[in-house]
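Enquirer: Structure for the following, please:
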Amino acid sequence: MALTPDSITAVLVGLDSRAATFQVRRYVNNFRAEPLLAILPGVALHELWSLMGVAEHALLLVSTFVVIVGLIGMLAVMLAGLNERRREMAILRFVGARPRQISLLLASETLFLAVAGIAMGMALLYLSLYVAQPIVQAHYGIHLAIAPPGTHETLLLSLFLAAAFAVSLIPALRAYRTALADGLVPKI
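Expert: Sure, this is the predicted structure:
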C-alpha cells in the first residue's frame, strides 16, 4: 500500500515569531510561481464565529416575533373564552368568589398554558437533540452537546413567562370589572 500522496493540498506552518506571521502570509499570497493561499486559523475562525453570531441574532429576532405572535394569539383566545365564559364567571361570583380570585384564576390559566408550552418545547428540543446527535456525529463529525439550559436560555424563558403574565392581566382585569348581573342576565 503506497502512502505517498499524489499532491499536497495543505501545510501547517508554525513560526517562532508572531511578527513574521504577516510577512510569511503576504509572501505566500503574492507568490507568482504557484497559486497559493495562506490562511491564519485564528482570523478565519474569528470571521466564522462573527458570521455565526449574525445568524444567531437573526434567529433570535425571528423567535422573538414568533413569541410575540403566540402571546397575541393566547390573548385573543383568552378574551374570546372570557366572552363565552361570562355565565361561568357570574356563577363563581354568585357562590362567593371575589373578583380578585376570578382574576387570579384567569392569570393562572394563562401561566399554566405558558409553562406547558415551555415544557413541551424543551421536551421536543431534547428529544430532537437525542435523535439527531448520532446522525450529525456520524455524517459531519460535529458533536451536539445535550446540556441543561444555561443562564441565557433561563433568562429568555423567564422573560417569556413574565410576558405571558403581563398578557394574562388584560383578560383578568376585564373579568375583574365585569358585573355579577352581566353574566346572569341572558343576552337577547
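Enquirer: Could you use CA atoms for every contact and neighbour count after this?
Expert: Noted.
Enquirer: quick one, helices of the protein?
Expert: Remark: helices assigned in the chain by DSSP state H are 19-29, 41-84, 86-94, 99-140, 151-177, 180-184.
Enquirer: Relative to residue 1, which of those is closest?
Expert: Closest to residue 1 of the helices of the chain is helix 99-140 (Cα to Cα; 26.7 Å).
Enquirer: elements contacting that closest one?
Expert: For helix 99-140, the packing partners by 3 or more Cα pairs under 8 Å, 6 or more residues apart in numbering; DSSP states H and E come out as helix 86-94, helix 151-177.
Enquirer: make it 6 Å
Expert: Packing partners of helix 99-140 (3 or more Cα pairs under 6 Å, 6 or more residues apart in numbering; DSSP states H and E): helix 151-177.
Enquirer: Now residue 21: closest residue in space, sequence neighbours ignored.
Expert: Spatially, and ignoring its direct neighbours in sequence, residue 21 is nearest to residue 15 (6.8 Å; Cα to Cα, 6 or more residues apart in numbering).
Enquirer: residues near that neighbour, how many?
Expert: If you count neighbours by other Cα atoms under 10 Å, residue 15 ends up with 10.
Enquirer: Check residue 23 too.
Expert: For residue 23, using other Cα under 10 Å, the count is 11.
Enquirer: show me the contacts for the residue nearest the centre of the chain.
Expert: By Cα atoms, centre = their mean, the chain has its centre lying nearest to residue 63, at 5.7 Å. Listed by Cα atoms under 6 Å, 6 or more residues apart in numbering, the contact set of residue 63 is empty.
Enquirer: Kindly recompute the last result at 10 Å.
Expert: 57, 69 (Cα atoms under 10 Å, 6 or more residues apart in numbering).
Enquirer: Second input sequence below; structure requested for side-by-side comparison:
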Amino acid sequence: PFIIKGILSPTGTPVDKTIHVSLNAIEAIHLSPAKQAKLLNNVDSVNTTPESITAVMLGLKSKFSTFKLQRDINNYKADRLMAVLPGVAMTELWQMMATVENLLRVIGILVLVSSLFGLSTMLLASMAQRKNEIAVLRVLGAGPSAIFSLVLVEALILVILASAAATTLLSLTIWLLGDWLGATYGLFLNANMLNVETLKVITVITVAAIITSAIPAYEAYKNALHSSLGAKS
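Expert: Model (predicted):
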C-alpha cells in the first residue's frame, strides 16, 4: 500500500489524475503475488531496483537545443530510442479534435437557423389571428410602418429574453457543476459568460432574428394596408 505524502495544486492537466511514486514502487507493483507478500513483511527482502526504464521526461534549460537533442536521440546507434515532443503531439491531437469542434459548430448553426425559422413561422401564423388587432390599431391612427415596427420589436424582445435566459442558465449550470467537472474530468470552465465573444454571438443572433422577422412584419404591413382600404370602402 502507498502512503499519501501530499496533494499537489490542480493544474487542469492530466497530471491532476496521476499518482507520483518512485521507480522502486513501480517495480514492486509488477512483482508476483508471492514476492509482494514478502515485500510487505520485509522491505529489504526483495530487490526492487528497476532493470530498465521505458520512458523518461526531459527538461532543457535552452529551448533552442530541443530539436538538436531530439535528432541526436533518434539517431542514437547504441540503442533504439525515440524522442517525442509533447507540445507537437498535443498540437496534432488538437488538430484531430478540430474536426469534431467544427462539426459541433455546424450543428449549433443549424439549430440557430431552425430556431429563426420557427420564430418566423410563429409570427406568420399569428398574423392571421391579429387581423382584428391590426384593424383596431389602424383605427387608432397607427400607420403601416408603425405596425411593421411593432412586429420587429416583438421579435427583438423575444430574442433578448431568450438570450438572457440561456446565458443565465448556462452560467448557473457551470457554477453549480464547476467543481465536479474539474475533479472528475479535469475541465475548468469559466462561469462568467459576459465576455466579448458572447456579446458578439448574441449580436449576430439578434440581427439574424430581426432580418428573419422582416417577413412576418411585411405581412403585417400588407394587412394594415388592406385594413385601411377596407375602412375607406
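Enquirer: which one in structure 1 is aligned with residue 58 of structure 2?
Expert: Aligned counterpart of residue 58 of structure 2 in structure 1: residue 13 (TM-score structural alignment).
Enquirer: what number of residues lie near that match?
Expert: Residues within reach of residue 13 of structure 1, counting by other Cα under 10 Å, total 8.
Enquirer: what does residue 224 of structure 2 give?
Expert: Neighbour count of residue 224 of structure 2, defined by other Cα under 10 Å: 26.
Enquirer: next one: residue 121 of structure 2
Expert: Residue 121 of structure 2, neighbours per other Cα under 10 Å, totals 16.
Enquirer: Same check on residue 90 of structure 2?
Expert: 11.
Enquirer: Pull the contacting residues for the counterpart of residue 97 of structure 1 in structure 2.
Expert: In structure 2, residue 97 of structure 1 lines up with residue 142, judged by TM-score structural alignment. By Cα under 10 Å, 6+ apart, the residues touching residue 142 of structure 2 are 134-136, 224.
Enquirer: and with 7 Å instead?
Expert: Under the criterion of Cα atoms under 7 Å, 6 or more residues apart in numbering, residue 142 of structure 2 has no neighbours.
Enquirer: quick one: it from residue 220 of structure 2, how far?
Expert: In this view, residue 142 of structure 2 and residue 220 of structure 2 are 12 Å apart by Cα to Cα, to the nearest Å.
Enquirer: What of residue 78 of structure 2?
Expert: On the measure of Cα to Cα, residue 78 of structure 2 and residue 220 of structure 2 end up 84 Å apart.
Enquirer: out of those two, which sits in the more crowded spot?
Expert: Taking neighbours as other Cα under 10 Å, residue 78 of structure 2 and residue 220 compare with residue 220 leading, 27 against 6.
Enquirer: what does that one align to in structure 1?
Expert: Using TM-score structural alignment, residue 220 of structure 2 lines up with residue 175 in structure 1.
Enquirer: hang on, that match packs against residue 103?
Expert: Yes: assessed by Cα atoms under 7 Å, residue 175 of structure 1 is found in contact with residue 103 at 6.2 Å.
Enquirer: ok, how many other residues are close to the nearest residue to residue 135 of structure 2 once chain neighbours are set aside?
Expert: Distances taken as Cα to Cα, 6+ apart put residue 227 closest to residue 135 of structure 2, at 5.6 Å, once the chain neighbours are dropped. Burial of residue 227 of structure 2 is recorded as 21 neighbouring residues (other Cα under 10 Å).
Enquirer: if I look at residue 227 of structure 2, how far off is residue 218 of structure 2?
Expert: From residue 227 of structure 2 to residue 218 of structure 2 the distance is 14 Å (Cα to Cα).
Enquirer: Aligned to residue 135 of structure 1, what sits in structure 2?
Expert: In structure 2, residue 135 of structure 1 lands on residue 180 (TM-score structural alignment).
Enquirer: Okay, its match and residue 168 of structure 2: tell me how far apart.
Expert: Distance of residue 180 of structure 2 to residue 168 of structure 2, given as Cα to Cα: 19 Å.
Enquirer: same thing with residue 179 of structure 2?
Expert: 18 Å.
Enquirer: which residues does residue 154 of structure 2 contact?
Expert: By Cα under 7 Å, 6+ apart, the contact list for residue 154 of structure 2 is empty.
Enquirer: so how far is residue 194 of structure 2 from it?
Expert: Distance, residue 154 of structure 2 to residue 194 of structure 2, using Cα to Cα: 24 Å.
Enquirer: Give the aligned equivalent of residue 51 of structure 1 in structure 2.
Expert: Residue 51 of structure 1 maps onto residue 96 in structure 2, by TM-score structural alignment.
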